[in-house]
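Participant: Here is a sequence with its predicted model. Questions after.
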Amino acid sequence: MIATSQEGNVGGYSVAYGREDIYFPVYVTAALAAIFLTATWVTCALYWLALAVAAAGFTYYNIPLLETGRPTIGANQYGIFIQAFGLIRWRAVERIDLVQIAERAMTVHELQIALNAPIGSALVADWRKRPAYRLMMRLPWQMDHRGVVRVNLEPFDRTPDEIHRTFLRMWRYYRS
C-alpha cells in the first residue's frame, strides 16, 4: 500500500490543465470583478457589488483551470490518481472507456473509469476532503450512481486519445 497523503507526490504519468487562450475569460472576469468593486466603492451603488460578486464567483470557481503546472490526473504503479478524488487501485478498475459526448456545437471527450469495488475499498489514498478555501472550486471529476468516475478531458494538455491509450496500457500492465 502507498502511504502518501500529498496529491503532488504521486510520480508516474501525469496530465495537467493546458495553457490555452480558452481560459482567457477567467482573467477577464477577474478584471471585471475588480472594476465592478471599484465602481461600487466610487459610486456607493450596490448593484455594482452584485455584478462584482457574480464575476468574482465565476473566477473563483474556475481558478483550478489556471493551475497548469499541477498534476490533475495520472497513473503510477499503485493506480489512477485524480486531483481532489484520490488514488484508485488498479484491481478496483473494471474498465476504462473514452466516450465522445455531443454538446451543443462541439464534441466533448470524457474518460470513464468504472469501478468494481465500493469507493472505500477502491481508493488507496482518499483526497476527497479538501481545504475550506477550495470547497467551491471546480473539480476535474464527477461520479455517477453506477460507480463510474467521469473526467472531462478537454481542458488537459494532452490529447484525449493519448490519455486513454496510456491509462489502458498501464492498467493492463499493473493489474496482472
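Facilitator: Good, I have the coordinates.

Participant: For the rest of this, base every contact and every neighbour count on C-alpha atoms.
Facilitator: Noted.

Participant: Nearest residue to residue 114 in space, please, no chain neighbours.
Facilitator: residue 148 (4.3 Å; CA to CA, 6 or more residues apart in numbering).

Participant: same deal with residue 27?
Facilitator: The nearest residue in space to residue 27 (CA to CA, 6+ apart) is residue 59, at 7.5 Å.

Participant: and residue 111, which of the three is it?
Facilitator: State at residue 111, reduced to three classes by DSSP: H, G, I helix; E, B strand; the rest coil: strand.

Participant: now it: how far from residue 43?
Facilitator: 48 Å (CA to CA, to the nearest Å).

Participant: quick one: which of these two has more around it?
Facilitator: Per other CA atoms under 10 Å, whichever of residue 111 and residue 43 has more neighbours is residue 111, with 22 against 9.

Participant: Alongside the first one, take a look at this:
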Amino acid sequence: MSQDDMHGYTVAYEREEIQFPVYVVCLIGACLATIGFAIDNIILIALSLMAFGFAYYNFPLLETGKPRIGCGQYGIFAEGLGIVAWRSIKEIELKPIDIRGSTSNELRITLEDPLQKALLVDWRRRPFYRFLMRLPWTFSGNIIRIPVDVFDRPAEEIMQSFTRMMAFYKR
C-alpha cells in the first residue's frame, strides 16, 4: 500500500499564501547567485545557496492537492511516516502553541505502543532527493506532533474528523 492509495479523510497543504515565501526566497537566491557570479563574490554565492536550500526544504508546500495527512479505516496516516493503527493510538488532542505572541495549533497523537509496533505500513524510507525536504510531522517520545495551520482545512475540523473516525473504527 502506498501513499497514493489512501482513502478516507485527507488533508493537503493550503493553496493560497503558503507558497509565496518559497517563491520569493527562490527568486532572492537566483538574484544573489547571479550577482555573486557576476562580481565573483563568494559570500553572495554562499547566501544564494542558503536561500536555495530553504526553498528546497520547503518544496513540498508547493505541491498542493496531494494528501499529506489523513485517516481511514486502518488508522491515521502521514506523509513520510506511514499508517498508525487505531489500536495503537491512546489519545488525540489539539494544542494551541504560543510562539512570540502568535498562536498556532498542533495536533498531538499519543501512542500506546512504540512507533515500530504502531505502524501498519512504514513510509519512513524516502527517495534520496526527498530526504532533506519538509515532513508534515515530528516525533518525540511517544507523541506524533503535526502542525495543522499549514493545511487546507481548519484545525478544529481536522481534530473533529480524526476523533470521530477513531471513535468509529477503534471499537
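Facilitator: Great, that's in hand. Predicted, not measured: the structure shown is a model, and the values here were computed from it.

Participant: Overlay them and tell me the TM-score.
Facilitator: Laid over one another, the chains give 0.96 as their TM-score (TM-score structural alignment, normalised by the length of the second structure), with 171 aligned residues with a CA RMSD of 1.0 Å.

Participant: what sits against the residue nearest to residue 27 of the first structure?
Facilitator: 26-27, 29-30 (CA atoms under 8 Å, 6 or more residues apart in numbering).

Participant: repeat for residue 65 of the first structure
Facilitator: 17, 23, 155.

Participant: ok, these in the second structure: which stay?
Facilitator: Contacts conserved in the second structure for the contacts of residue 65 of the first structure, using both residues aligned by TM-score structural alignment, their matches' CA atoms under 8 Å: 17, 23.

Participant: re earlier: among the contacts of residue 59 of the first structure, which ones are buried?
Facilitator: 26, 29-30 (16 or more other CA atoms under 10 Å).

Participant: From residue 40 of the first structure, how far out is the corresponding residue of the first structure for residue 85 of the second structure?
Facilitator: Here residue 85 of the second structure is matched to residue 89 in the first structure, going by TM-score structural alignment. The gap separating residue 89 of the first structure from residue 40 of the first structure is 51 Å, by CA to CA.

Participant: which SS state does the residue nearest to the spatial centre of the second structure fall under?
Facilitator: The centroid of the second structure falls nearest to residue 136 when counting by CA atoms, centre = their mean (1.1 Å). Put simply, residue 136 of the second structure is coil when judged by three-state DSSP.

Participant: can you check residue 54 of the second structure too?
Facilitator: helix.

Participant: Map it across to the first structure for me.
Facilitator: That one, residue 54 of the second structure, aligns with residue 58 by TM-score structural alignment.

Participant: about what we covered before: conserved subset of the contacts of residue 59 of the first structure in the second structure?
Facilitator: Shared with the second structure, among these: 26-27, 29-30 (both residues aligned by TM-score structural alignment, their matches' CA under 8 Å).
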